[in-house]
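>>> just to be clear, the model below is a prediction. Sequence and coordinates:
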Amino acid sequence: MDRMDNFDQVNFGAEPNWTVILTATACGTGALMLFLNWFGHKQSWKKIQRAKARKETSLQRAELAVLQFNESHPETDTSLILSLSLAELSKQLKGGTLTPEAVFHSYVEKTLEVNRRLNCCTEVLLESWDQLEDIGSHKDGLLYGVPVSIKDNIGYKGHDSTCGVICKLDLPATGDSVLVEVLKRQGAIPFVKTNVPQSLLSYDCGNPIYGLTLNPHNPQKTPGGSSGGEGALIGGGGSVLGMGSDIGGSIRIPSSFCGICGFKPTANRLSSRGASSCSRGQKSVLSSFGPMARDVDGLALCMQALLCDHMFRLDPTVPPIPFNQQVYQHSKPLRIGYYENDGYAMPSPSMGRALRETKALLESAGHTLVPFSLPRLSYAMHELVLRGFSGDGCATMLSNLKGGPVDPSLRVQIIPYGLPRTVKKILSILIKPIVSALQVCSIQRGSSVQDLWRQHADVEDYMHEVMAEWRRCELDVLLCPMMGPAYNHNYPGKLTSALSYTIMYNLLNFPAGVVPVSTVTAEDEEELRHYKGNYGDLWDKLYRKAVTGGEGLPVAVQCVALPWQDELCLRFMREVERLFREMKK
């Protein structure tokens, strides 16, 4: 009993020293946090090293396979194969003039060379050699024997779809995405995955895993994003057809920056099943998957191949609407709306000139051009686009960035979202006088389900408002400027305001495509020196710096149609392409 009494006195009778306890707890917690942080970064570094090792192994094995093929097939005319359009390449493959083996190895060889210069690939898909051996069973496919590059986030069995974020490493897809399955069924051979910006929510193209991708026309420039690896590879000649995704211009911007054609279909015209995302569940501004190619006929052939019964069976949520070849091939004159300046972000001199030259060519070809403007554009950008994207305070995107470094191009975009909500409100008041309203709104967020429902209703109302104006003008299609020329590296993250030219058609869910029509001239560069923009604010000054030094770079225009009129949009793109080709003859 005495010992028990003493025990009670020692352990429970004495007054605890809370200072010592709290200090020890704080030190222990701090040490634990430091250890977990160190351990987390160490694990992230190991993941990155494994991903880089997989990439290097695949490149080396692909190079060896190409060398072996070239030794046994010295008669292969690689330069001829690489010069063919997709339509002509497909024709010769089906006719037997070219073999799938020769075409495949020619493009793998060129891809390896382009990747050495531009760092546009994340991994060669070595399983494509197995598919090549069995390609004869798919000779009836519309893309028989055509090598196809695919964006990193498109699922391919056994391979990561990283979206450029570390948390998605070492999570290989358990099966092919619907797009990959349909491509294979149509005889295409997906053979390489291409690089993206971290989180896909940027139109630069670099991430901490695979590094920075360069523009094929000027390494000091970005290829754009988020389908930047696709744009660089196709623009550099390493692929004849690629698949990308577009949530704010992510197909159209790299197509414009790299001098190729790109098409964003109506959302859910093509299946997104099996693809990865860092913003899944966001429904205000819709994402689309679509093709990128050297010419419009290549885009149309890809759409025709994908819009088949096999895709409709694999993903019954996709409307079973086959490609309408009759609409695509129609030649009747069009009534075309146009604008040179959207009133929100003033176009660069080359953008404006490209639009005016396109308008003149279309008028000379017998089409009717009608002035058009998007109603209440500032309201749509501030209240609908930005509030839609940041409805969760960007918590979903930020959760995908945990556990590793943030790419410099993305860091400037996400800094405001990491601040406490009260600080965000104060900051928005303080910086409003010196920056564009878009940047102010981007640090705010909705606060309830009711806010989100109201925002969705507002988007729907705005879509009908725009379509009413479209009908009032009796338009078939719309011609508008396309962002460009390619920016200097690290500027896209600072210039989200420039996205008004592309992201509006994701908000509206209008199909939109890009056609290169010109290049930047010395006169454009001289005019750029006096560029003031629409507001003369910090973002207009940054924009001038972003596009400076672009002489010789591609410049494109954008073609738009109403929802589900994808074939009409492509038909309009083909007409623009035809007119410029004839002008250059």
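Thanks, I have it.

>>> CA only for contacts and neighbour counts going forward, please
Will do.

>>> measure Q131 to K184 for me?
Shown here: Q131 relative to K184, a distance of 8 Å by CA to CA, to the nearest Å.

>>> with neighbour numbers in mind, choose between the two.
Just comparing Q131 and K184: by other CA atoms under 10 Å the higher neighbour count belongs to K184, 23 against 17.

>>> residue contacts, the closest residue to K283 other than its chain neighbours?
Of all residues not flanking K283 in the chain, G388 sits nearest, at 7.7 Å (CA to CA, 6 or more residues apart in numbering). Shown in contact with G388 (CA atoms under 8 Å, 6 or more residues apart in numbering): 282-285, 452, 455.

>>> over to G145?
Contacts for G145 (CA under 8 Å, 6+ apart) come out as 90, 93, 99-100, 103-104, 132, 135, 139, 187-189.

>>> near the nearest residue to it once chain neighbours are set aside, how many other residues are there?
Excluding its sequence neighbours, the residue lying closest to G145 (CA to CA, 6+ apart) is P100, at 4.7 Å. Here the number of neighbours of P100 (other CA under 10 Å) works out to 25.

>>> what's the spacing between P100 and A87?
15 Å.

>>> mind checking the SS state of G242?
Under DSSP: H, G, I helix; E, B strand; the rest coil, G242 falls in the strand class.

>>> who touches it in this structure?
Neighbours of G242 in contact, by CA under 8 Å, 6+ apart: 148-151, 230, 234, 291-293.

>>> with L362 instead?
Neighbour list for L362: 368-369, 576, 579 [criterion: CA under 8 Å, 6+ apart].

>>> here comes the other one, which I'd like you to weigh against the first:
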Amino acid sequence: MQQEAFIVIHEWLKQLWPEAEIDLLHIVLALICGSAAAFLALKWVSQKTIKKQIQEARKKRDLGLEKMEKAVQKFKKQNPSVQAAHILSLPLVKLTEKLREESLSPETVLYAYMEKALTVNQEVNCVRHFIPECEQHLQELKRQTEKGLLYGIPVSIKDHIGYKGHLLTCGFVASLDILEEEDSVLVKVLKRQGANPFVITNVPQSLMTYGCSNSIFGQTVNPFNHRKGPGGSSGGEGALIAGGGSILGFGTDVGGSVRLPSSFCGLCGLKPTGDRLSTLGIKGPVDGILSVTLSLGPMARDVDSLVLCMKALLCDYMFQLDPFVPPMRFNEEVYSSTAPLRIGYYDTDGYFLLPPCMRRAVHETRKLLQGAGHTLIPFTPPSVAYAMDELFIKGLFADGGSTLLTMFGKDIVDPSLKPQVNSLRIPNLVKKVMAKIIKPWFPRFANHLDALCGVRSVQSLWEQHDKVKVYRQKFIDEWRKCKLDVVLCPVLGPAFTLRYPGKLLAAVSSTMLYNVLNFPAGVVPVTTVSEDDEEELQQYQGQYGDPWDKKLKKAVEGAVGLPVAVQCVALPWQEELCLRFMKEVETLSCERRGKKAV
């Protein structure tokens, strides 16, 4: 191979410099081949170093889990009468009551959840690291003069939520040597309210996908079906809570990263308005994006847990720590109101037609809400394709993906992300040419490809920011024209087969819309995939009948019995109204299924 390459280069040089001496040609050839060999050697050394870092990180994780296991066994040996199953069965609101009245101790609750988290992690690989400081925090809880609203509650946090002395990786090897110097505002407020963060959960490499796999800690799977993913990027949170290993967890959402794991794993999740909860101390691989708003939000098994969580977090302490968070405490009056609502609804956004089960869920929920005395009005979200390509994709990848590619260049790309990374690696000129060629046949993919080129200049970025403002106002005008209080709409689901999220970034249109708009949005499970849904899926043609639609069909096949959810939306800063709507949906759905609402 090397000899053939040598001959080709030699002939090329002779054509270039026909009068040159043969010795000079040999020198030039030697330099070229030497440089190539040096490049390959450096790459080999780099890959070897990365693999060594990965092995060390896995070893540290395993040692932490072993320490967690020993702590659990020690506690069980000293307290053989503790009924862990009873503790794990209690909903969050009931558990906080028992802790406050001291019929349960924070120790018993912590070790019950530690043991369960270990079991769940063995099955689905959702825990990135154990937080040993949680045991020390038990002693601090005892010294607190006032018991906070989350007193004694063990909580889980997503990988890139800062905890002092721990890693914040975003699934990248390059971040394995950097320990956080300070707790994030979220962690500080949780501790003040008596909560006890005890594990950090797994995320996908880069966070820019709704899968949950990275080259360091591997693939997290769905606890209900291990061939399916848990969603992402807060996928470790979704899998752990759904498996029973955490009662309350925290994720972030820039395109659906709280709502999609909630949908895939049958949980309730809330994406608040961007600055309703502080994001200080939360770091991503690409910070500073303004076109698409990052939100921090809770995930749990029921709406009451989300409500209690928001009441706890919306406190003076958080407003002091982060003055950019509006000092708006939880509005109990809005949440407790029983006045009938004017609810807009739609079953498709016109950009990505979701599977039959997700659309069925919207219409079944619509009928339940109508029966309960609410007014349901058809609503068409304006220009979703425009919002998806021109605002979301261009905003998220304004630099054409160069910042992310730099990060991937220092790492081993996770196999599930290769299709997504490869599309970013295509030169912008090639993307634009390809987009023009394929647009007559695949207009949706062509527009997406063009959007991945990002923006051309700072002036173009400013114009893009202005377009977001104009679109938000247009959407609100449509909302007010219909005199809506809230909107009911579908969310992507059911859970995807592993590796498909990396091939279908654009399928998140149902959730990304409310990141661009910066509206609060929540997810509530209402039913499960039926045999009839699976049969109807065989006739699914999608919105365009293009390769994306065909991939979506394959991604959701084989989902009978998996959770199906709907999405509930309100206007900015109206989290309490959004939660009130979510609670109404949850109650009615539970009654229909003959299941007692929490």
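Sure thing, it's come through. Just so you know, these numbers come straight off a predicted model, no measurement behind them.

>>> any chance of the contacts of G388 of the first structure in a markdown table, plus distance to S436 of the first structure, secondary structure and neighbour count?
Below are the contacts of G388 of the first structure laid out as a markdown table (distance: CA to CA, whole Å; DSSP: H, G, I helix; E, B strand; the rest coil; neighbours: other CA atoms under 10 Å):
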| residue | distance to S436 of the first structure | secondary structure | neighbour count |
| --- | --- | --- | --- |
| Q282 | 24 | coil | 15 |
| K283 | 25 | coil | 13 |
| S284 | 22 | coil | 24 |
| V285 | 21 | coil | 23 |
| L452 | 24 | helix | 19 |
| Q455 | 22 | helix | 20 |
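
>>> and those residues, which is closest to H217 of the first structure?
V285 (31.0 Å; CA to CA).

>>> so what corresponds to the closest one in the second structure?
Structural alignment (TM-score structural alignment) places V285 of the first structure against V292 in the second structure.

>>> so its match makes contact with K394?
No: with contacts counted by CA atoms under 8 Å, V292 of the second structure stays clear of K394, the gap being 9.6 Å.

>>> just tell me what Y417 of the first structure corresponds to in the second structure.
So Y417 of the first structure corresponds to L424, using TM-score structural alignment.

>>> er, W564 of the first structure I mean
Using TM-score structural alignment, W564 of the first structure sits opposite W573 in the second structure.

>>> and that match, helix, strand or coil?
Per three-state DSSP, W573 of the second structure ends up coil.

>>> how about it: what's its closest non-neighbour residue?
T273 is the one closest to W573 of the second structure (CA to CA, 6+ apart), at 5.9 Å.

>>> got the contact list for the equivalent of that neighbour over in the first structure?
Under the alignment (TM-score structural alignment), T273 of the second structure pairs with T266 of the first structure. Neighbouring residues of T266 of the first structure by CA under 8 Å, 6+ apart: 288, 509-511, 563-566.

>>> now T266 of the first structure, what's its secondary structure?
coil.

>>> map the residue nearest to G145 of the first structure onto the second structure.
Match for P100 of the first structure (TM-score structural alignment): P106.

>>> distance of that match from V185 of the second structure?
Noted for P106 of the second structure: a distance of 23 Å to V185 of the second structure, by CA to CA.

>>> residue range for stretch 53-70 of the second structure in the first structure?
With TM-score structural alignment as the criterion, stretch 53-70 of the second structure aligns to 47-64.

>>> run the chain-centre distance for that stretch.
24 Å (CA atoms, centre = their mean, to the nearest Å).

>>> got it, and stretch 304-312 of the second structure?
A distance of 20 Å separates the centroid of the chain from that of stretch 304-312 of the second structure, by CA atoms, centre = their mean.

>>> which one of the contacts of G145 of the first structure has the most neighbours?
A188 (30 neighbours).

>>> pretty sure P147 is one of the things it touches, is it not?
Yes: with contact taken as CA under 8 Å, A188 of the first structure and P147 are classed as touching, separated by 5.9 Å.

>>> inside helices: which ones of the contacts of G145 of the first structure?
Applying DSSP state H to the contacts of G145 of the first structure, the entries found in helices are 90, 93, 100, 103-104, 132.

>>> now the two most distant members of these.
Spanning the widest gap among those are S90 and L132, at 15.4 Å by CA to CA.
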